[in-house]
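J.: Have a look at this prediction, sequence included:
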Amino acid sequence: MGYRTIVGLEIHVELSTKTKAFCSCSNEFGGEPNTRVCPVCLGLPGGLPVLNENIVKYAAMAGMALNCEIQKKSKFDRKNYFYPDLTKGFQVTQDDMPICQEGYLEIEGDNGPKKIGIFQIQMEEDTGKSLHSEEQDTLMDYNRCGVPLIEIVSKPDLSSGNEARLFLEKLKSTLRFIGVSDCKMEEGSLRCDVNVNIEDEETGKRTAVTEVKNLNSFRGVEKAIDFEVKRHIELLKNNEEEIRTTRRWDDAKNETVLMRVKYTVADYRFAPEGDLPPVVLTDEYIGNIENELPELPEAKKNRFVKEYNIPEYDAEVLTSTKELSHFYEEVADHFDDFAMISNWVMTEVLRRVENIEESFELPFEASDLAELLKTIKKGSINNNAGKKVLREMFETGKKPLDIIEEKGLVQISDTSAIEEIVDKVLGDNPQSIEDFKAGKDRALGFLVGQVMKASRGKANPQVVNKLLQEKLNS
């Protein structure tokens, strides 16, 4: 007996505009509670909304990046419900005429490449935030009221927690690349709700859809879906019925927990937002936005493979953020061993950068790394010395050639100078010579190590190997 997993996502993304959706209040994370508010975002009598044009632009950019059809005419609606974080008693959103429809994002699914459909992208405003104290009091911070959002509604095309995570990772990378959002989950800039149910492929019977909220990481999304899949399969196996529920993910228990049961369909009484006119876009306006759209991650990855002749995995890592890809290309402008750049950036550079998604500000220029790599390739210093230089560059921001001179790291490539050291090492280690002649390969490695130690790591390893082998075989 087989089961089919059906997963759809509702993703809320805060847009990185300078001001809020319908007023001039600052759109910044944090701040003292209730200091970034005005009559409009607080919903006070007489406050009238004025649409921030950049919301339209950013929503259209997101739609284009996700292969959506940009609607020339869309409208805003009022979604009515009552909750302390919603001061007006309704949310300004888009219902039946959203700005973007019918798109997709392609991922490497569980069984190969797979297009995940995008049902629609709608513009809307965020709500306030409830703060719960240890004394069981609930305080309201309305700084977030009116922050511009897009809600991206996927089609139920995802088949596992793994596919959902891959979709979200690619979506985040894409939105960050085009600069419409910072997508910081820890600050609430990207929030995701999951809808999941199971179908018995033999009988066609399906479980009721479960909505999982309060997911604060992509790994949490994956784990919540996997947990729900197992739970729904057990429901089918035991022939149990469960009406539609809303659950939350509990990290401590590693399971979903029931929040509420949906006995009735929510009646939001959608109605056109009378204070905002319809959004009408011309072909010229849409064309101008399309021309401004930067190169997207997938296209950039494919170009890196072709232009720099590096493996697809390397290209995928190097194009994971706009800042990292830009840094790689800057180094490549100054140095043409693209594979060597890739190797050093992915290993020595990235392991010293805590979070490439938040910041890729380095204490040195891309041209400085290129200069260091040129020096290594010329044989002026060896790899180990190069790593020491890079560490110093991270710590002090000094130029690589200055560090090499200060530390005396220039590699000895003069054969006669190295030969003197080799002769002394051979004279001090007669047993290793006998071991080598007896076929023990490790003896050569030991002798190389001794020469490098005697030269304080400055001897050219290739010259050392050549001289030792010549002398041992003679």
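T.: The structure has been received and is ready for your questions.
J.: Please count neighbours and contacts with C-alpha atoms only from this point.
T.: Will do.
J.: Could you pick out the longest helix of this protein?
T.: Ordering each helix of the chain by length in residues (DSSP state H) puts helix 218-237 first.
J.: And residue 175, how close does it get to residue 165?
T.: Residue 175 sits 15 Å away from residue 165, going by Cα to Cα, to the nearest Å.
J.: which one of these two has more residues nearby?
T.: Between residue 175 and residue 165, residue 175 has the larger neighbour count (other Cα atoms under 10 Å), namely 23 against 20.
J.: burial of residue 376, as a residue count?
T.: Residue 376, neighbours per other Cα under 10 Å, totals 19.
J.: residues contacting the nearest residue to it once chain neighbours are set aside?
T.: Once flanking residues are discounted, residue 376 sits nearest to residue 382: 5.7 Å by Cα to Cα, 6 or more residues apart in numbering. Neighbouring residues of residue 382 by Cα atoms under 8 Å, 6 or more residues apart in numbering: 376, 411, 458, 460, 461.
J.: Equivalent analysis for residue 322, please.
T.: 176, 177 are the contacts of residue 322 under Cα under 8 Å, 6+ apart.
J.: if you set the cut-off to 10 Å instead, what comes out?
T.: By Cα atoms under 10 Å, 6 or more residues apart in numbering, the contact list for residue 322 reads 173-174, 176-179, 294-297, 300, 356-357, 360.
J.: of these, closest to residue 386?
T.: residue 360 (21.1 Å; Cα to Cα).
J.: How much space separates the residue nearest to that closest one when sequence neighbours are not counted from residue 329?
T.: In space, and not counting its chain neighbours, residue 360 is closest to residue 323: 6.2 Å by Cα to Cα, 6+ apart. As judged by Cα to Cα, residue 323 and residue 329 stand 10 Å apart.
J.: Just the buried residues of the longest strand seen in the chain, please?
T.: When the chain is parsed with DSSP state E, its longest strand is strand 112-125. Of all the residues in strand 112-125, those buried under the rule 16 or more other Cα atoms under 10 Å are 114, 116, 117, 118, 119, 120, 121, 122, 123, 124, 125.
J.: Comparison target below:
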Amino acid sequence: MAFDKALQSFEPVLGLETHVELGTESKMFCGCATGFGEPPNTQVCPTCLAFPGALPVANEAAIEATIRIGLALNCSIAEWCRFARKNYFYPDMPKNYQISQYDEPLCSDGYLDVEVGGRTFRVEIERVHLEEDTGKSTHVGGATGRIHGADYSIVDYNRAGIPLVEIVTKPITGTGELAPEVAKAYGIELREIMRSLGVSDVRMDQGSMRFDVNVSLNKPGEPWGTRTETKNVNSFRSVERSVRGEIERQAYLLSEGGKITQETRHFHEDTGTTTPGRSKEEAQDYRYFPDPDLVPIAPDVAWVESLRASLPELPRVKRLRLREEWGVSEHDMESMTNAGAVDLVEATIAAGAPAADARKWWMGELARRANESGTALADLAITPADVARVTELVASGALNDKLARAALEGILAGEGTADEVVAKRGLQIADEGELAGIIEQVLADNADAAEKVRSGKVAAVGALVGAVMKLSRGKADAGRARELILEKLGVS
């Protein structure tokens, strides 16, 4: 059913579960390294492989990071809590249980405000708890990359035991037709908070931030409907599309007299649709019980308050301040946030660039190149200082926009600093003497066009300027060339 039509009959209720791998140097319960992309099964030890007799020890840095996340999300911090064993078998869980938190999370009852469409939506946080990540299974053969139809599976335990924070919202209501955008905005705001706290690289392409998206529909005034849970959604665009797609799918089924099955679902990037995973008609019995090998956590109140006092300026507050300082619209700031450009623009301004120029290059040429290469803006091989130097060269008249783009291209290609690229590529704009000589040549070669300008047809000067730009290989300043041509032809 079309999205607009679905919202005429049904109200959506959302829920989001976000998993964030913490950027600690060692794993949650052992001293193994946590670097991404290392050879399989090289960052393991008897503890994270669950050898008999190997005992876990909690990572203090992970506990501190989780408390800071909870404080940033306006949560209450438990004065006493403990870890539990969540018992289930998967080949990527060496112990056959996961150390997690059950009925006693470290952080609870918080909220996060997000702005969408000129409105503020308060997303209430049910809990923020700390656990360990699983290993990574790869299913080889078959068409889907899933276990069904695969020829065999291999397991990499490097990820098993990495500290993992799970942030669970309460049901999100009242979003109406903005439900997909609210889900996306919430995810983006969470990412910005994690970045500002410095607790995770939140690389969605590497799985260090991923979402489970819950959606249900009900008719106005009726009880909430049966929910589905779309698992492991790994981009903000996919969060938005999965919500939209589930609303359309569920609305069609309900309008046809069908029934929604409580189940997990898989999102397909190519089609924007979901397919069934496993049924969750009944609550899974994970046989939780307190882990006997780990002591309870009892954060000292004074320590928690010192962490609260040390929190950085949070993204929403910072954006409001920067909007005023930079004189940009809410839409422009939202675009920069979505692109991950706010900190880059700020650093470029701090390096000496005007605010408008910093935004122009990061949100224009550099954003285009990032999109083309499938790279995050912050991961481009260029620094804010590089961009600031390019803007300085443009402001001085040494480069025009075309040459500036070539300079940025050279920096991205690893050819050196802005000044080194300009020198190596010969990008310096033509000086007045060189430009005068080029204009003389162009006027001699285009006598008819020159005569038209002399006779009052000033629009014809465009062809002459174009010829100057061509002869100078783009190094001339087009505006200055036009001025000199008109001056030479005696046209005011």
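T.: On my side now, so go ahead. These numbers come from a predicted model, not from an experiment.
J.: Provide the aligned range in structure 2 for the longest strand of structure 1.
T.: Mapped onto structure 2 using TM-score structural alignment, strand 112-125 of structure 1 covers residues 119-132.
J.: after superposition, how close is that stretch to structure 1?
T.: Here the mean offset of stretch 119-132 of structure 2 against structure 1 after fitting is 1.3 Å, by mean Cα distance after the TM-score superposition for structure 1.
J.: How far off centre is stretch 330-349 of structure 1?
T.: For stretch 330-349 of structure 1, the separation from the chain centroid amounts to 21 Å (computed by Cα atoms, centre = their mean, to the nearest Å).
J.: which position in structure 1 aligns with residue 358 of structure 2?
T.: By TM-score structural alignment, residue 358 of structure 2 lines up with residue 341.
J.: and its match, how many neighbours?
T.: By other Cα under 10 Å, neighbour count at residue 341 of structure 1 equals 19.
J.: Quick one: residues in contact with stretch 29-44 of structure 2.
T.: 21-28, 45-49, 54-60, 62, 99, 131-132, 135-136, 154-163, 206-208, 294.
J.: Now do the strands in the stretch 201-350 of structure 2.
T.: Assigned by DSSP state E, counting those that start in this stretch, the strands in the stretch 201-350 of structure 2 fall at 209-218, 228-233, 263-268, 273-279, 289-290.
J.: What range does the fourth one cover in structure 1?
T.: Aligned by TM-score structural alignment, strand 273-279 of structure 2 falls on residues 255-261 of structure 1.
J.: That stretch vs structure 2, average offset?
T.: Looks like 2.4 Å for stretch 255-261 of structure 1 (mean Cα distance after the TM-score superposition for structure 1).
J.: Just the buried residues of that stretch, please?
T.: Under 16+ other Cα under 10 Å, the buried positions of stretch 255-261 of structure 1 are 255, 256.
J.: Check stretch 98-113 of structure 2 too.
T.: Neighbour counts using 16+ other Cα under 10 Å place 98-102, 105-112 of stretch 98-113 of structure 2 among the buried residues.
J.: Equivalent analysis for stretch 290-300 of structure 2, please.
T.: Under 16+ other Cα under 10 Å, the buried positions of stretch 290-300 of structure 2 are 290, 291, 294, 299.
J.: how about the third one, what's its partner in structure 1?
T.: Looking back up the chat, that one is residue 294 of structure 2. Using TM-score structural alignment, the partner of residue 294 of structure 2 in structure 1 is residue 276.
J.: about what we covered before: just tell me what the residue nearest to residue 376 of structure 1 corresponds to in structure 2.
T.: Match for residue 382 of structure 1 (TM-score structural alignment): residue 400.
J.: Residue 212 of structure 2 -> structure 1?
T.: Aligning on TM-score structural alignment places residue 212 of structure 2 opposite residue 193 in structure 1.
J.: List the contacts of that match.
T.: Contacts of residue 193 of structure 1 by Cα under 10 Å, 6+ apart are 8-12, 153, 211-216, 221, 246, 248.
J.: Pull the distance from the longest strand of structure 1 to the chain's centre.
T.: 17 Å.
J.: Could I get the buried residue list for the helix or strand just after that strand?
T.: Using DSSP states H and E, the helix or strand that follows strand 112-125 of structure 1 towards the C-terminus is strand 129-132. By neighbour count on 16+ other Cα under 10 Å, the buried set for strand 129-132 of structure 1 is residue 129.
J.: now strand 129-132 of structure 1: how far from the chain's centre is it?
T.: 28 Å.
J.: tell me the average deviation of the next helix or strand after it from structure 2 after fitting.
T.: Sequence order places strand 138-141 as the next helix or strand after strand 129-132 of structure 1, per DSSP H and E. Strand 138-141 of structure 1, aligned to structure 2 and superposed, deviates on average by 3.7 Å (mean Cα distance after the TM-score superposition for structure 1).
J.: Contacts for strand 138-141 of structure 1 next, please.
T.: Contacts of strand 138-141 of structure 1 (Cα under 10 Å, 6+ apart): 30, 32-37, 84-85, 127-133.
J.: top of those residues by neighbour count?
T.: Neighbour max across those (other Cα under 10 Å) = residue 127, 25 neighbours.
J.: Was I right to think that residue contacts residue 82?
T.: No - checked against Cα atoms under 10 Å, the pair residue 127 of structure 1 and residue 82 is beyond contact range at 11.5 Å.
J.: list the residues that contact both of the two?
T.: With Cα under 10 Å, 6+ apart, residue 127 of structure 1 and residue 82 have common neighbours 88, 90, 91.
J.: What's the last one aligned with over in structure 2?
T.: By that I understand residue 91 of structure 1. Per TM-score structural alignment, residue 91 of structure 1 is aligned with residue 98.
J.: Helix or strand: which one has the residue nearest to that match when sequence neighbours are not counted?
T.: Nearest residue to residue 98 of structure 2, sequence neighbours excluded (Cα to Cα, 6+ apart): residue 86, at 5.0 Å. Assigned by DSSP H and E, residue 86 of structure 2 belongs to strand 84-87.
J.: Among the contacts of residue 193 of structure 1, give me the pair with the biggest separation.
T.: It's 153 and 248 that sit farthest apart of the contacts of residue 193 of structure 1, by Cα to Cα, at 19.1 Å.
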